[in-house]
Structure formats: structure tokens, C-alpha cells
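K.L.:
got a structure for you, letters missing:
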């Protein structure tokens, strides 16, 4: 019979599940996030209660036996939120602990190769968020940007934007996952808001009028400098995929 460990979807929850699998010496296991779990008659399930101490012990083992590249790979792939990624991560950690050395380049291992491919997708999504995030100044003098990436890359954006906009108040909010990063000129904090449904639309109730006017000017400039006869739509969409246009004021300011 298969043993299924159900965790809360957090990174510490996943590490806690891995600790308990080792602690109980259970074989034939799978790990699944609570929001993906579907009950089956042919399994025994274990509900995991996230425990920071247990999670830290697993993470310390990863750091001890692996290299920074292993830790980065594990965390970044966890952020993909791909259904079933937990099994690949568990297998990766199990092999790492067994070999007591880095396996990040051991592409002969199916799980390592799969995670390397997932990591590439995470890297592309992060890079595009770095490039396509557009801030708008609110009436509270906070530069606000909303995003809805395919993967949960918001934690990976912190360093880039803190360094680039160190002298400004800003907030980047993931409207799909309902949390954001807020920089108060000293540190970055995780925040949760009850945002209005029209937050993606330009609104003078939230944003400064000067900001709206500036974005309209920028859109007009973009349109006036665009030479339609030389346009290469296919190439353009390769560099700026259509799903990112909603972030760009020069693309579709009035219909975000």
C-alpha cells in the first residue's frame, strides 16, 4: 500500500514531510500538497504538521552534503508549484544525502535532469519579471506593480528590485497568489492585501493623476515611434510574449 504524506504547500512543510519519512522509515511514499490531494482507497495518508525544527534539520543536511547550487536548485524548483514536483525534490534530496556530495550536475539521474529543466523555466520567468514589471505611483507615494507569473518567482525578485530601487517605497504584488513584497526603504516585508477587483485597470482612485498622464504619454510615444512597415510581429512576440503585455503601459494601458 502506498503511503501519502499531505503537507500544507509551504517549503518548510515539504522539508518536514521528508524528515518524517526518514524518521518513520516508511517506503513506497509520495508527497503531495494539500490543495492537490485526492483521496484513494489504496493508500494510507499521513497529514504533516509543519515543524520548523524538523525542516531545519533536513535543510542543514542539504547544505552539509551538497553545494549552494544544490540548495538553490531545490528551492527554485519548489517555487515552480508544478503538481508532483515534490516527488522529484524528495528523490533529489534522498540521492544527495545517500551520496554525501553534490549531484546538481549528475544529469544521468532522471530527477536531476528534470529539475534542471524546471530550473531553466524558473530562470526565464524571473528574468522576464525583472524586465517587464512596471511600477505606478499611488496616492500614498508608493510605487506599485501587480504581477501574475506562471511560477511563484516573487521571492526571487527581492534582491534585484531592492538594489535597483533602494531609494523608493515600492510594492510588487502577485495577484494570483495574493501576496506581495513591500520595501519600506529599510527592508523587504511580505504583505497581504484585499485588493479591489479593478486593480489591474488604471484608476485615479488609487494612482496619482500625474502617473496616469505619464503612462498615456509613454504609450503615445511608443505608438508614434513604431514603424509599422518594419514590424516583425513574430520576432517581437518571441522577445516579449503576448502574456506579458498586460504589464506594459505602452502595450495596453487602458485594458490591463
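P.N.:
That came in fine, so what should we check first? Note that this is a predicted model, so its numbers are computed, not measured.

K.L.:
Every contact and neighbour count from this point should use C-alpha atoms.
P.N.:
Will do.

K.L.:
which element is the nearest residue to residue 219 once chain neighbours are set aside on?
P.N.:
Distances taken as Cα to Cα, 6 or more residues apart in numbering place residue 250 nearest to residue 219, at 4.1 Å, with adjacent residues excluded. Residue 250 belongs to helix 249-252 when assigned by DSSP states H and E.

K.L.:
that older thread, neighbours of the residue nearest to residue 219, how many?
P.N.:
When neighbours are counted by other Cα atoms under 10 Å, residue 250 registers 18.

K.L.:
Who are the contact partners of it?
P.N.:
For residue 250, the contact set (Cα atoms under 8 Å, 6 or more residues apart in numbering) comprises 215-216, 218-220, 222-223.

K.L.:
at 10 Å what do you get?
P.N.:
With contact set as Cα atoms under 10 Å, 6 or more residues apart in numbering, residue 250 has these partners: 215-223.

K.L.:
out of those, who has the most neighbours?
P.N.:
Busiest of the contacts of residue 250 [other Cα under 10 Å] is residue 215, holding 19 neighbours.

K.L.:
So which residues of the stretch 151-256 of the chain form strands?
P.N.:
170-174, 179-183, 188-191 (DSSP state E, counting those that start in this stretch).

K.L.:
let's bring in a second one:
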């Protein structure tokens, strides 16, 4: 067996997929792994992420499976799951082997790998949708709009295009505190990510005077419209999970 040892990034996994085809590996006897767990008698190959190889794989996936299914594969790789790399790899292998056209990559959900990749992608898509609804921006003293989030999955790359389109003339940033990752959008320019050691965790934030006033007004508004007799905590938790509330002004 050949085991490609990857970093937990899309670039690393796509590079491993490229290498598996370039080196003509037996896909039934090949694994793409994000862990260092030893496998008896396996040949380990350490993968160095390659931008050109990643681009080639991405172009092939878009051409063969269509943009929507390609995006779903990317979403699966954004999931907080250590088996996602193998699931995506084998889903791609099966899709190419069966000659799946656009929109049909995930048709065979009886296949364990395809079903796993689909489930992971659906979970990431759902969380990205929730973040778009529940994310709160707050204005800092310097006029920058700032939001803090803590998602289970790495959804930043799916959030930034959404807000960059709607807040194109604003300076804003979104901070994923679980991954020490910033999504930064300068007004009128392209957005970008700042990750890891390059990004300093924000320590003390100072809100603008207007922001402080509006936060208090919004809290009072939410309390005022509440109908005590119709309070339903169980339903509320179903509609708004508790893990989102620590990042929402009205619950602070």
C-alpha cells in the first residue's frame, strides 16, 4: 500500500491526488491520509503542496464534474474530519472511472466514500449558511467592521465572497478564533486570508461610540419584542444553536 501523508489543506490533498495519477498508483491500494498513524508494510510519501498541481486538479474536476460538484468536494475538505482526504480521493477516482458528467458525481451514495464525502460537504454547506445568517459585524474606532466567529468547520473561504459582494465599499474583517484565521477585505479591493503565525490574535478591541450605542439599543429591542408567554427554549435552540450565541450581540 502507498500512503500519501498530507497537511490538512485543500492544496496538499489535491497535490496528492495529482501524484497518485501521475505515478500510476493502484487506487485500490492507495491512501491519502492527514495523520501520521503508521500502517504496517505501507510506503509513506510525504506530500509537499504544489500550486500548479492543485490548479490542474481543480481544472480537471470542474471540467469533468462541473462547478457545483467541484465546490462540494472543496467543502468536504473544509470539514473538521480526519478521514475526509481519503473520502474525497476515492470519490474523485470513482467519478473519473464511471465517467460522471456535471451534477452526477454524488449519484452513487451506496458507495461508502462518496456518501462520506457528500455528508461532509453538506455539513460544511449548512454551517456556512448558518454563519451567513448569524454572523454579526461590529464597528471599531477606526471604522473597520469586525466579526468574530468560531465555526466547527473551516468555512471562511465560503463566507468571504458572500460578504465581499454585499459590503464591497467597506473595510471589514472576519476572525475565526479556532483557527487563528483572518478574512480581510479592503474597501473596493479583493479579499484575502491571513493564517497562522502571520496573524496576531486580537487582544483588546475598541468599538466606536455609535457601535456601543447601537449594541445596547439592539439588546433592548430584542428584549422588548419578547413575548414571555410564548417563550419556547427548546424551539429556540433548534432554530439557533447555542454555539452561535456567544458571538451574537443580543445574547452577550
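P.N.:
That came through fine. Every value quoted in this text rests on a predicted model; they were computed, and no experiment measured them.

K.L.:
After superposition, what's the TM-score here?
P.N.:
Superposed pair, TM-score by TM-score structural alignment, normalised by the length of the second structure: 0.88. Supporting alignment: 243 aligned residues with a Cα RMSD of 1.9 Å.

K.L.:
on that earlier part again, now distance to residue 169 of the first structure too, for the contacts of residue 250 of the first structure, in CSV please.
P.N.:
Below are the contacts of residue 250 of the first structure laid out as CSV (distance: Cα to Cα, whole Å):
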residue, distance to residue 169 of the first structure
215, 19
216, 23
217, 23
218, 22
219, 24
220, 27
221, 27
222, 27
223, 30
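
K.L.:
Tell me the buried residues in stretch 107-125 of the second structure?
P.N.:
113-118, 120-125 (16 or more other Cα atoms under 10 Å).

K.L.:
and if you look at stretch 186-197 of the first structure?
P.N.:
Buried-residue list, stretch 186-197 of the first structure, by 16+ other Cα under 10 Å: residue 188.

K.L.:
now stretch 234-251 of the second structure
P.N.:
In terms of neighbour count (16+ other Cα under 10 Å), stretch 234-251 of the second structure has its buried residues at 244, 247-248, 250.

K.L.:
now do stretch 48-56 of the first structure
P.N.:
48, 50, 54-55.

K.L.:
corresponding residues in the second structure for the longest helix belonging to the first structure?
P.N.:
Counting residues, the longest helix in the first structure under DSSP state H turns out to be helix 110-132. Using TM-score structural alignment, helix 110-132 of the first structure lines up with residues 112-134 of the second structure.

K.L.:
ok, average deviation of that stretch from the first structure?
P.N.:
Aligned to the first structure and superposed, stretch 112-134 of the second structure gives a mean residue distance of 1.6 Å (mean Cα distance after the TM-score superposition for the first structure).

K.L.:
returning to what we had before: which residues make contact with the helix or strand that the longest helix of the first structure is followed by from outside it?
P.N.:
Sequence-wise, the next helix or strand downstream of helix 110-132 of the first structure (DSSP H and E) is strand 136-137. Identification of contacts with strand 136-137 of the first structure by Cα under 10 Å, 6+ apart yields 142-146, 169-171, 202, 206-212, 214-215, 249.

K.L.:
For strand 136-137 of the first structure, give me the average deviation versus the second structure.
P.N.:
Looks like 0.8 Å for strand 136-137 of the first structure (mean Cα distance after the TM-score superposition for the first structure).

K.L.:
Now do that strand: distance to the chain's middle.
P.N.:
The chain centroid and the centroid of strand 136-137 of the first structure are separated by 23 Å, computed with Cα atoms, centre = their mean, to the nearest Å.

K.L.:
Residue 228 of the first structure and residue 222 of the first structure: what is the separation?
P.N.:
12 Å (Cα to Cα, to the nearest Å).

K.L.:
actually residue 251 of the first structure, not the one I typed
P.N.:
8 Å.

K.L.:
With residue 216 of the first structure instead?
P.N.:
10 Å.
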